[in-house]
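Asker: Fold the following for me, if possible:
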Amino acid sequence: MDCLFCKIIEGSIPSKKVFENDRVLAFHDIQPAAPVHILIIPKKHIPTMNDVTEEDDALMAEIFSVARHIAKEQGIDESGYRLVNNCNAEGGQVVYHLHLHLLGGHQMKSLAG
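Answerer: Here you go, the predicted structure:
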């Protein structure tokens, strides 16, 4: 498999990890879009959000739990943060391995119209 994130999971590409257990890995984005920019990924290869199945529900809940934990650890839980999942090309997805961007550390622009 030629997946960048799978290679990070297996350790053949280094990353600056902030969290790891047997199902989830979180690491700093190498091109941060905010002072805090951490990617949270399942270790199971799931290409896009559209590929999540009911059997993945517990894993998805765990990813969000990890995001809350990291936000608190990074000191942005009270000031605020954003979780972003890009799905497919028009959604801005570049790496086809499901991931959440945890962004914070500065004032975000509102997405409301």
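Asker: C-alpha only now, for contacts and for neighbours.
Answerer: Noted.
Asker: Unless I misread the structure, Gln31 falls within a strand.
Answerer: No: counting by DSSP: H, G, I helix; E, B strand; the rest coil, Gln31 is not found in a strand; it is coil.
Asker: Count the neighbours of it for me.
Answerer: Counted by other Cα atoms under 10 Å, the residues lying close to Gln31 total 7.
Asker: Would you do the same for the sequence below? I want to compare the two.
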Amino acid sequence: MVASEGCLFCEIVKGERPAHVVLDVPDAMAFLDTRPLFKGHTLLVPRTHYETLGDLPPEFLGEFFGHARRLAGAMESVLDAAGSFVAMNNRISQSVPHLHVHVVPRNKKDGLRGFFWPRQKYDSDAEAADYAARLAASL
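Answerer: Presented below is the predicted three-dimensional model:
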């Protein structure tokens, strides 16, 4: 494991800071969020310090998101949630600069309503096509 000095999540992974651990495997750890959206809100982190999804090695993607998939299933089977919300931020709104996936239990009418930022429209179909083409070309 490679840690980053002063990283809250690296400290949890190393056992230097307490956490309610949900998953503890050689490549990743998951623990309860201390400020959950709903009880059971879990954070999944790689043991190695990567800041963003773009930093995560491609060979680890499948295994890492396999853990997220298992956690999402546990929200339903263990917590009797109707579903889950699985999300991550990259830099913007990333309160701890260590890659982490939020897995949150969800139920109908639980009070969580989509995303809380203003939506925008493209000025034209041509502008939308230009954005799509630029993104596609980079992939």
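Asker: Can you tell me the centre-most residue of structure 2?
Answerer: Among the residues of structure 2, the one closest to the centroid is Val101, at 1.5 Å (Cα atoms, centre = their mean).
Asker: In structure 2, what range does the lengthiest strand in structure 1 match?
Answerer: With secondary structure taken from DSSP state E, structure 1 has its longest strand at strand 36-42. Aligned by TM-score structural alignment, strand 36-42 of structure 1 corresponds to residues 40-46 of structure 2.
Asker: ok now the matching stretch, how far from the chain's centre?
Answerer: Centroid displacement of stretch 40-46 of structure 2 relative to its chain, using Cα atoms, centre = their mean, to the nearest Å, is 7 Å.
Asker: what does that stretch rub up against?
Answerer: Contact partners of stretch 40-46 of structure 2, identified using Cα atoms under 8 Å, 6 or more residues apart in numbering, comprise 9, 22, 27-33, 36, 64, 67-68, 75, 79, 98-105.
Asker: my guess is Ile9 of structure 1 contacts Phe27, does it?
Answerer: No: with contact defined as Cα atoms under 8 Å, Ile9 of structure 1 does not count as touching Phe27 (10.2 Å).
Asker: Can I take it that Ile8 of structure 1 is in a helix?
Answerer: Yes: if the criterion is three-state DSSP, then Ile8 of structure 1 is within a helix.
Asker: buried set for the longest helix anywhere in structure 1?
Answerer: Taking residue count as the measure and DSSP state H as the definition, the longest helix of structure 1 comes out as helix 57-73. Within helix 57-73 of structure 1, the residues that count as buried by 16 or more other Cα atoms under 10 Å are Leu59, Met60, Ile63, Val66, Ala67, Arg68, Ile70, Ala71.
Asker: how much does that helix stray from structure 2?
Answerer: Compared with structure 2 after the fit, helix 57-73 of structure 1 shows a mean deviation of 1.7 Å (mean Cα distance after the TM-score superposition for structure 1).
Asker: Tell me the helix or strand right after that helix.
Answerer: Towards the C-terminus, the helix or strand next in line after helix 57-73 of structure 1, according to DSSP states H and E, is strand 81-84.
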